[in-house]
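Undergrad: Just the structure for this:
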Amino acid sequence: MKATKEIKSPTQVLVRVEIPAERVSQKIEELFRRASREIELPGFRRGRVPRAVLEARFGKDFLNEDAQTELIEEYLPQALQQLQLRPVSPPQTKPGEFDPQKDFAFEAEVEVLPEVTVRNYTDIEIEDVPMEPVQDSDVDAVVERLRLEHATLVPKAGERSSIVEAGDIVEVKISGEDQIREWQASPGELTGRLIGHRVGETVVLKTDDGQQLRVRIEGVKILEKPDGEELAKTLGHEDIMALRAKIRQELEESRARRRERTLKLKILDTIVAQTPIELPPRFIENLVAQELERWQQQGMPEPAAEDVKRLREAIEQRVRRELVLEAIKRREGLALSDADFEKLLAEEAQKREMKPIKFRALLEREGQLQSFRSDAEDERVLQFLYKNAKIHPKEQ
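TA: The predicted structure follows:
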């Protein structure tokens, strides 16, 4: 096999492949043997139909198209490997003239990611993004969420213990079922129609699609939330003030990380904007199509043209970011060594209270090992850019 390439553009490569006549003839012979096994003709046993009979019946060239297809499928991957090309979309092939006794040549238009050169990526100047201060109301919201998470279901007591009120947990039995279900009575929803009814009553609920559910109210419960002091001790803190202080600290750390992440992407986008990058069009269209298909599988409504446009722009920006990060990583030697990667796996496994070998096996099983490494390397590049940037206070 002879393979050559012609660079048409930063993202388009024309590959030419020539297969020797001997291999072409062998492929034709293989196909005739296969056809002889699969085709039944009167007077011949399966697998015993002579080639001459097949040619007389179907024509000498009836397997030529199959031969071209299989030769291309066999030799194109070899050519791409030999030429060190990594297509990002299915190559578009164009076969040449075919003669079973001659060399067979074909061409393939191959889309590749461009080689990006990033010149200026240190001392990038950007405006700071102030961190939003943590308010008492933010801490209150977390405390309330924690109280709800640690709430327990208890039978409703008091004069109205048998009456369903908004927010109550109602034990119901659907007609024809033995199972008791627990529904929260929520105004504006189907379960909200239970509000005002009593234990022992049967209520007919009409669903949006016109079906009727006959349900009997078996009991009423409420969520009993712990008070602040009880919650604090449950979570291992001395008192509610200590818990609130811990929550405030975690919120501040979270917002600091979010601010830093925003600044890193702002620096990266500044570099992307000043770096000329030509994107492979079919590759981008394939990514857009995949995302639209995912939306459809999730039952989302068909997007408007403006939504598709925004999606395409977001995907293009994501690809540009990845190309710039990869270029800087290579230039600065920021790729993880195998030893560094093993150390990172061990650290992450410790955080998850897992053994490193089990954590690696988990990533491999889920097909996430390489992406975990790539994400870590991207973060190294972003940290490098962040340390070497000039961040100015936001003008008042």
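Undergrad: CA atoms for contacts and neighbours, from now on please.
TA: OK.
Undergrad: what about the helices in the stretch 151-300 of the chain?
TA: Secondary structure of the stretch 151-300 of the chain by DSSP state H, counting those that start in this stretch: the helices cover 228-234, 240-273, 281-297.
Undergrad: and this one, so I can compare the two:
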Amino acid sequence: MKSAVETLSPTRAKLTVEVPFEELKPSLDKAYKQIAQQVNVPGFRRGKVPPSVIDRQVGRAAVLDQALNDVLPQKYSEALQENNLTPLAQPELEVTKFDDNGPLEFVAEVDVKPEIVVPDYDGIAAEVADIEVSDEDDEEQVQALRERFGTLKDVERAAAENDFVVIDLKATQDGEAVEGAEVSGMSYQVGRGGMLDGLDEAVAGLSAGEEKAFTSQLVGGDLIGQQVDVVVKVTQVQEQELPEVDDDFAQLASEFDTVAELKADVKERLGRGKRLEQAAEARDAVLEALLEKVEIPLPEGLVTDELNTRREQFEQQLVFAGLTLEKYLEDEGQTQDEFEADLERRVRDSIAAQMLLDEIAAKNEYGVDQNELTQHVIRRAQQQGQDPQQAFAHLQEHPHHISEYAAEIVRGKALAEIVEAAKVTDKSGNEVVLKGLLPDGTFAPEGDEAAEAADETVDES
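TA: Here you go, the predicted model:
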């Protein structure tokens, strides 16, 4: 086989491939065997029909077509390897010559990974926010614990902010009940929001047995975003009684004996969370600084496909959250054009970052062992609220995901190397240490086996 490559652009290549007829023989033999299994010819058992009979009964052209379908992907793949090209999309193939007993010639145009010169990333400077755990942060966490262990008691008064009410609710449009927009005996906290616009204002001030009508827009179902008439009736008003923050509460809500120990633990956990947020900020800042030092041309087809995928995912998230795109843009103070421009910028940065990290990983010859793959699958499952056993079962049914996970792991290693080689400081000028940071926000002891796995935390966070 002979092949030649023509560079159409930094991200587009044209392969011209010529395959001698002799190299087609294995595919021709395979085609004859497959067709022999499919045809019934009197006097011959299925699968034992000679090639000469197949040529007469089915036609030599059918055999050549089947052989062509078999050999094309093989020779295309060989040509890519021969010319050190990494495809980023499906090729546009055209057979330019294919005669019986003659050579096969075809051309293939395909988007390819551009040549990337990795810039020096040792000592890249980046600044991140200070780690600050305020008294308000502490109080918010303690308050959340109090609410979790709070109790509800009925009260004979009108509902107010933060009260719990039991409600019946029904929505209609043009006098007809809206399917799926009727609830009965539902507990709802006044001021919580997130259900129907206007609901909080409607129930506030109502006592048990009273009802109120209002109009709102549905946040789900077939009529999402449409105006409906709503009637809500309060059947019960309840006040939440919260436990006092004392040693008894500490023993009830935690493994600690005193409230002082509980609050110290809350502060420590908040600090670990802030440290992980700082690590994520450092990752983004360092990667952004590195990307500014290199020009990476991107195939427009790849960008378009990723943009479409991101849009679809975002639209699904909006539906799940009960929002329309118009409502989201209004809340964010964005125009449609600004949203699209921001989405395209993020997509381009993401693709460029993946290409750069892949290049660094390849140069450093990073590998992936079984333990790393196992831990990666477990982390992904936990992040998605999935049972790890289900994740492993899915991986067995769809083994092609293994290569995707392996790529994520080596990119994480490349990113960890870049970030650890950078000079990251907080706004107060303090050095930010990231090496050995574990997923829980603590640091692995030096020499500990866990320290090796900790490198991924910079990426996973």
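Undergrad: nearest to D378 of structure 1, of the helices of the stretch 151-300 of structure 1?
TA: Using CA to CA as the measure, helix 240-273 is the one of the helices of the stretch 151-300 of structure 1 that comes nearest D378 of structure 1, at 11.0 Å.
Undergrad: Give the buried residues for the longest strand anywhere in structure 1.
TA: Identified as the longest strand of structure 1 according to DSSP state E is strand 212-224. Within strand 212-224 of structure 1, the residues that count as buried by 16 or more other CA atoms under 10 Å are V215, R216, I217, E218, G219, V220, K221, I222, L223.
Undergrad: Equivalent analysis for stretch 301-321 of structure 1, please.
TA: By 16+ other CA under 10 Å, the buried positions in stretch 301-321 of structure 1 come out as V308, L311, R312, I315, E316, V319, R320, R321.
Undergrad: now swap in stretch 179-188 of structure 1 and tell me
TA: In stretch 179-188 of structure 1, counting by 16+ other CA under 10 Å, buried: E182, W183, Q184, A185, S186.
Undergrad: Was I right to think E109 of structure 2 contacts A13?
TA: Yes - between E109 of structure 2 and A13 there is a contact under CA atoms under 8 Å: 5.7 Å.
Undergrad: can you tell me how far the aligned partner of G228 of structure 1 in structure 2 sits from A361 of structure 2?
TA: Aligning on TM-score structural alignment places G228 of structure 1 opposite V245 in structure 2. In this view, V245 of structure 2 and A361 of structure 2 are 51 Å apart by CA to CA, to the nearest Å.
Undergrad: Could you export the helices of the stretch 151-300 of structure 1 as JSON lines, including mean neighbour count?
TA: Listed next are the helices of the stretch 151-300 of structure 1 as JSON lines, based on neighbours: other CA atoms under 10 Å:
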{"stretch": "helix 228-234", "mean neighbour count": "17"}
{"stretch": "helix 240-273", "mean neighbour count": "17"}
{"stretch": "helix 281-297", "mean neighbour count": "15"}
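Undergrad: Tell me which of those helices lies nearest to E165 of structure 1.
TA: helix 228-234 (25.0 Å).
Undergrad: Could you look up the SS state of P114 of structure 2?
TA: Counting by DSSP: H, G, I helix; E, B strand; the rest coil, the backbone at P114 of structure 2 sits in coil.
Undergrad: no, scratch that, I was asking about L68 of structure 2
TA: Reduced to three states with three-state DSSP, the structure at L68 of structure 2 is helix.
Undergrad: how much space between it and E82 of structure 2?
TA: L68 of structure 2 sits 20 Å away from E82 of structure 2 when distances are taken as CA to CA.
Undergrad: Comparing these two, which residue is more hemmed in?
TA: Set L68 of structure 2 next to E82 and count neighbours by other CA atoms under 10 Å: L68 wins out with 18 against 13.
Undergrad: Now do the contacts for the more buried one.
TA: Residues in contact with L68 of structure 2, defined by CA atoms under 8 Å, 6 or more residues apart in numbering, are S27.
Undergrad: How about E6 of structure 2?
TA: Counting by CA under 8 Å, 6+ apart, E6 of structure 2 touches A13, K14, L15.
Undergrad: next one: A421 of structure 2
TA: For A421 of structure 2, counting by CA under 8 Å, 6+ apart, the contacting residues are Y121, D122, G123, I124.
Undergrad: aligned partner of E171 of structure 1 in structure 2?
TA: Per TM-score structural alignment, E171 of structure 1 is aligned with V166.
Undergrad: Distance check, the residue nearest to its match when sequence neighbours are not counted against L152 of structure 2.
TA: Residue nearest to V166 of structure 2 in three dimensions, not counting chain neighbours: S187, with 4.4 Å by CA to CA, 6 or more residues apart in numbering. Counting by CA to CA, the gap from S187 of structure 2 to L152 of structure 2 is 11 Å.
Undergrad: Same question for D426 of structure 2.
TA: Distance, D426 of structure 2 to L152 of structure 2, by CA to CA: 45 Å.
Undergrad: out of these two, which sits in the busier spot?
TA: Remark: of D426 of structure 2 and L152, D426 carries more neighbours, 16 against 13, as counted by other CA under 10 Å.
Undergrad: Spatially nearest residue to the more buried one (excluding sequence neighbours)?
TA: Among residues not flanking D426 of structure 2 along the chain, V128 sits closest, at 4.7 Å (CA to CA, 6+ apart).
Undergrad: And A141 of structure 1, what's its match in structure 2?
TA: So, by TM-score structural alignment, A141 of structure 1 is matched to E140.
Undergrad: Its match belongs to a helix?
TA: Yes - secondary structure of E140 of structure 2, determined by three-state DSSP: located in a helix.
Undergrad: Quick one: neighbours of it, just the number.
TA: E140 of structure 2 is flanked by 12 other residues according to other CA under 10 Å.
Undergrad: repeat for the one 3 residues further on
TA: For Q143 of structure 2, the tally of surrounding residues (other CA under 10 Å) stands at 15.
Undergrad: Including distance to G333 of structure 1, could the helices of the stretch 151-300 of structure 1 go into JSON lines?
TA: Shown next, in JSON lines, are the helices of the stretch 151-300 of structure 1 (distance: least, CA to CA, whole Å):
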{"stretch": "helix 228-234", "distance to G333 of structure 1": "48"}
{"stretch": "helix 240-273", "distance to G333 of structure 1": "18"}
{"stretch": "helix 281-297", "distance to G333 of structure 1": "28"}
